[in-house]
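>>> Quick one: sequence plus predicted model below, questions after.
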Amino acid sequence: MSTAAIAVTGTGMITPVGTDTDSTWDAVRRGDTRAGLAPTPGVSHPIWCRTVPPFGSELLPGRGTANLDPFVRFALVAVDQAIAESGLDPASWDGGRVGIVVGCGLGGAATLSTAHGRLAERGPDAVSPYVHPRSLINMAAGMLAIRHGITGPSHTVVAACASGAVAIGVARDLIRAGTCDIVIAVGTDAGVVPVIAAGFAAMGALTDSTAEDASRPFAADRSGFVLSEGAAAVVLERADAAAARGASALGRILGYAFTTDAHHPVAPHPDAVGAERAVRSALADAGLTARDVDHVNAHGTSTPYNDRSEGRLIGRLFPHRPSVTANKGLLGHSLGAAGAIEAVLTLRTLATGIVPPIAHTPAADPELAELDLVLHKERLAEPAVAVSHSFGFGGSNCVLVMGS
C-alpha cells in the first residue's frame, strides 16, 4: 500500500445556510442564523428542523434531476462543484481509474415515505415504478457514476452519522491501495421526513426548544440536536499527481481510522473508549501524536450524553488545549452528511487559519471547562494539523486527520 500524501483538490457543499462551500463557510464563520428553524412538514405537533432551500436547474442542470430523491440531488450538486473546483474534466479522464464513495445514513427516506402514503391511501397501483431507483441507498453513487462517466469502484458506506467521514477515509484508502488515481467522496442525507423526525423525537435525541439557538453544543443547557440535511464532497488525488497537472491542493488527508464501541445501539460509551482508539489510530496512521494536533472539529451534537463523552475525551487526549469548534450549532445535524461537511469546513480552517465559533453556545458546560472552545466569534489561530470526529448509532467512531 502506498503511503503517498493524498491531496484534496476540489470541494462542494449544499447546506441550509449555503449553496456551496464558500457561502456555507461564510455563514459558519459568522455564526449566521438567517436560515432559521422550520417545522418538519407533515408533523401535526411541530418538530423543528433546518432544511436546504428549494433549488432547480441553476444548481443542478440535467434532464430528470428534479424528480430524484433529495439525498441524490444533494450529492449531485456537491460533486458537480467539487469536480469543477478540481479542474478535472470527466469527458477526458480514464473512468476506470476513478472511484466514487458515498456515505449516507438513510437513503431515499422521502421517496419511501411518500410511496407508503400513496399505498395506504390508494393501493398498490398508486405506487410509482421509480420508487426503488430513487430510494435505494446506493443510487446516489450510481447516478454520480452515470453523470460523470465513473466506471471504477462505486461504494456506498453506511455508518449512521459517521457515514460521510467514513466515505472520505475509504476513498483515501482506494488511492493508497493503487485501485484508483482519483476518488470522489461525498456524504449526503435528507432526513427531514416526518417519520424520521418523529423517531428521533420519540427517543429524546432532538431538542425540545423552538428557539433560534436551540442547538447548543457543549453548553450546560443543551437538550438535543436539530435535525438537518445536506451534502458535501471532496475530490482526492495523490499529491504528486495533482501537482504534476498543476492543480492546487486545498489540504491533505493525513490519517483515518474507524472503530466500533460494541457497547449500546445508540448511546456512546461513557468513557469514549472506542472513540479514543479511533483518535489514536488515526494519528498513528498519520505518523503523528496527540501533541501535534492544533485544532479539533468536534462531532458536537448538542445532546447531553454525546457532548459529555466527547468533551471528556478531548480533554483527556489533548491536555495542551487545541482550539475546539463544532458546526452543528449552526447547521443542525445532517446525519450521514455531517462528517463530510465538517471535514470540508476543517480544511477551510487549515487553509485560512480561521477557527469558526460554536454558534449559540454562550459558555461551556462547567464539566468541560478544560476545553478551549471557540465561542462568540471566530479566532485567528493558524492550525497546521486538525482532527475531525464523527460518531454514529451502532457505536461507529470515525476520525480524520487533516493537514494544510
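Alright, I've got the coordinates. In this text the structure is predicted, and so the values were computed from the model without any measurement.

>>> can we go C-alpha only for contacts and neighbour counts from here?
Noted.

>>> Just the element for residue 12, please.
According to DSSP states H and E, residue 12 maps onto strand 6-14.

>>> so what secondary structure elements neighbour that strand?
helix 21-30, helix 70-86, strand 229-238, helix 239-244, strand 251-260 (3 or more CA pairs under 8 Å, 6 or more residues apart in numbering; DSSP states H and E).

>>> and of the ones you listed, who's closest to residue 286?
Nearest to residue 286 among the helices and strands packed on strand 6-14 is strand 251-260 (4.3 Å), distances taken as CA to CA.

>>> what's the distance between the closest one and the middle of its chain?
Averaging C-alpha positions (CA atoms, centre = their mean, to the nearest Å) puts strand 251-260 14 Å from its chain's average.

>>> repeat for stretch 265-274
Relative to where its chain is centred, stretch 265-274 has its mean C-alpha point 20 Å off (CA atoms, centre = their mean).

>>> ok, structure two:
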Amino acid sequence: MRRVVLTGAGCVTAIGHDVATFRSNLFAGISGIHDVEDVPPGELHFSTIASVRGFVASDWLMASQTKLAERSSQFAIASARQALSASGLMKAYAGSDVAAVFGCSAGGRTAEEPETAKLYTQGGRIHPLTVPRAMASAGTSLVCIEHGITGPAYNVSTACASGAHALGQAFHMVRSGMVEAAIAGGHEAPLTFGFLKGWDSLHVVSPTVCRPFAADRDGMTLGEGAALVTMEAMDAAVARGAPVLAEIVGFGMSSDGHHMTQANPAGPAAAMLRALQDAHAMPSEVGYVNAHGTGTDVNDRAEADALHRVFGDDARTLPVSSTKRLHGHAMGASGAIELLATALALHEGVLPGNGHIHVDEALNLQGVLRENRKTDASMALTNSFAFGGLNAVIALRRYVP
C-alpha cells in the first residue's frame, strides 16, 4: 500500500479564513469565541458562540454558484479553492483520478430554516432552489463542478465525526490505489435560531466559554466553519515537487453501541487502538493527542477514561489539548479543522496549548497543555467522537524529506 501525504489545505474558521491566519491565531491562542448576535435577549441560556465573522461570500463565489451555494457550501467552495491552489492538485491529475469526500452533518440550514418558517407562518411557496441548496452533499457537488472532479464523490454525515470519517475514507482510497488523489474534510454552517434553540434545550452548551478538561468546565461552545485538505501518494507528491504538510498513517473507527448522547469510553478507546493498528504503530510512539475535548463534564470524563485505556500509565503525562477552546465546536467540520491544527503542530514543532486552566484532577491527565509547547514528536492522534457513539480517529506523522 502507498504512503499518503497532505499537500494542500484551506479553511474558513472562527480564527481565520485561510491557513496562514488560522496558523497564526492557533499558536497565538487567539480565540474566535464571541457574544451571540441577532438573538433576542433571554432566548438562550448561553451567551457566546464561535461563528465565522467577516466572511464575504462574493469574494469566493462564481456567478453560477451564487443562487445555489448557501453558507455551508460557501465555506466548502472557499476552502477547496485554497487547498487546490496550494497543492496544484488539478494540474497534476485528471479529474477522474481524484475523489472528493466531504463531511457535513447539518446540511444547508441557512437555506432551509427560513423557508420552513415562512411556510408555517405565512403560507405560500417555498423557494424552488431550497432542495439543492439544503442538501448536505451540495458543497461536494459544487466543488466537483467547479474543478472538474469526476472520480468518487460523496458526503458523510455522522454528526460531529463527519469530517474525520470523510478524511479517513479518502485516505484509505488513496492508500489502496482506488484513486490517485483526493480532496477531503468537512464544512458546516448550522448556527440558525432553530439549531441554537435545539442545542440550548440539551443543556450542554457553556453559559460562559468552552474550557476543555478544566475543573470548572461547564459545556461546549457552538461553532461553524470548514477545512479541506488534498492528499496523494507520497512518491507522486515528491516527484512533482508538491509541498507536504504531514503524512496520514492510520485511521480507526468504532461505534459505542451504547447510548445516543452518553459516550462509552470503550468506543473511543477502540477507535484510537484501531488507528494505531492501521498505522502499524505502538501507543508509546504518540507524542500528542488533539482531543475531541468538548468541555462538557460527561464527554471529557469519557475521553480521559479512553486515553487511560489506550496509553496506560503514559496517559498521565501524554501531551493533550483541545483546540475547540479557540474555534468552538464546528459540528461535522470539527474533525477536519482539528486535523489541520494537528498537522500544523507536527509541521511547526509546536503543540497548541489548552489554555490557562486548572485541570480537573479527577481526570488524571497532568499532560494537558496549559500553554504551547515545543516538540519533536513525530506522531499524533486527532480524535472525533460523535453523538450516537460514532467515533473516528486519525493518526498523523511529521513529514521528514
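Cool, got the structure. Because the structure is a prediction, the values reported are computed rather than measured.

>>> Can you tell me the element residue 182 of structure 2 falls in?
Assigned by DSSP H and E, residue 182 of structure 2 falls in strand 181-188.

>>> and that strand, how far from structure 1 on average?
Following the fit onto structure 1, the mean deviation recorded for strand 181-188 of structure 2 is 0.8 Å by mean CA distance after the TM-score superposition for structure 1.

>>> tilt between that strand and strand 4-12?
Taking axes from the mean of the first three to the mean of the last three CA atoms, to 10 degrees, one finds strand 181-188 of structure 2 and strand 4-12 inclined to each other by 30 degrees.

>>> which residues of structure 1 does strand 181-188 of structure 2 align to?
The alignment of strand 181-188 of structure 2 onto structure 1 (TM-score structural alignment) spans residues 182-189.

>>> and if you look at stretch 270-280 of structure 2?
By TM-score structural alignment, stretch 270-280 of structure 2 lines up with residues 277-287 in structure 1.

>>> Please name the nearest non-neighbouring residue to the equivalent of residue 244 of structure 2 over in structure 1.
Counting by TM-score structural alignment, residue 244 of structure 2 lines up with residue 249 in structure 1. Spatial nearest neighbour of residue 249 of structure 1, chain neighbours left out: residue 9 (5.0 Å); criterion: CA to CA, 6 or more residues apart in numbering.

>>> hang on, the earlier thing: residue contacts, the match of residue 244 of structure 2?
By CA atoms under 8 Å, 6 or more residues apart in numbering, the contact set of residue 249 of structure 1 is 7, 8, 9, 239, 242, 243.

>>> Separate out the buried members of the residues you listed.
Among those, the ones that count as buried by 16 or more other CA atoms under 10 Å are 7, 8, 9, 239, 242.

>>> What does the third one correspond to in structure 2?
Spelled out, that is residue 9 of structure 1. By TM-score structural alignment, residue 9 of structure 1 lines up with residue 7.

>>> That match contacts residue 242, doesn't it?
Yes: using CA atoms under 8 Å, residue 7 of structure 2 is in contact with residue 242, at 6.3 Å.

>>> joint contacts of the two?
Taking CA under 8 Å, 6+ apart as the criterion, residue 7 of structure 2 and residue 242 both touch residue 87.

>>> wait, isn't residue 183 of structure 1 in contact with residue 171?
Yes: using CA under 8 Å, residue 183 of structure 1 is in contact with residue 171, at 5.7 Å.

>>> Which residues are in contact with each of the two?
Common contacts of residue 183 of structure 1 and residue 171 (CA under 8 Å, 6+ apart): 99, 100, 101, 236.

>>> what does the host helix or strand of the first one correspond to over in structure 2?
When you say that, I think you mean residue 99 of structure 1. If you go by DSSP H and E, residue 99 of structure 1 is part of strand 98-103. Here strand 98-103 of structure 1 aligns to structure 2 at residues 98-103, judged by TM-score structural alignment.

>>> Over to stretch 306-315 of structure 1?
Going by TM-score structural alignment, stretch 306-315 of structure 1 sits over residues 299-308 in structure 2.
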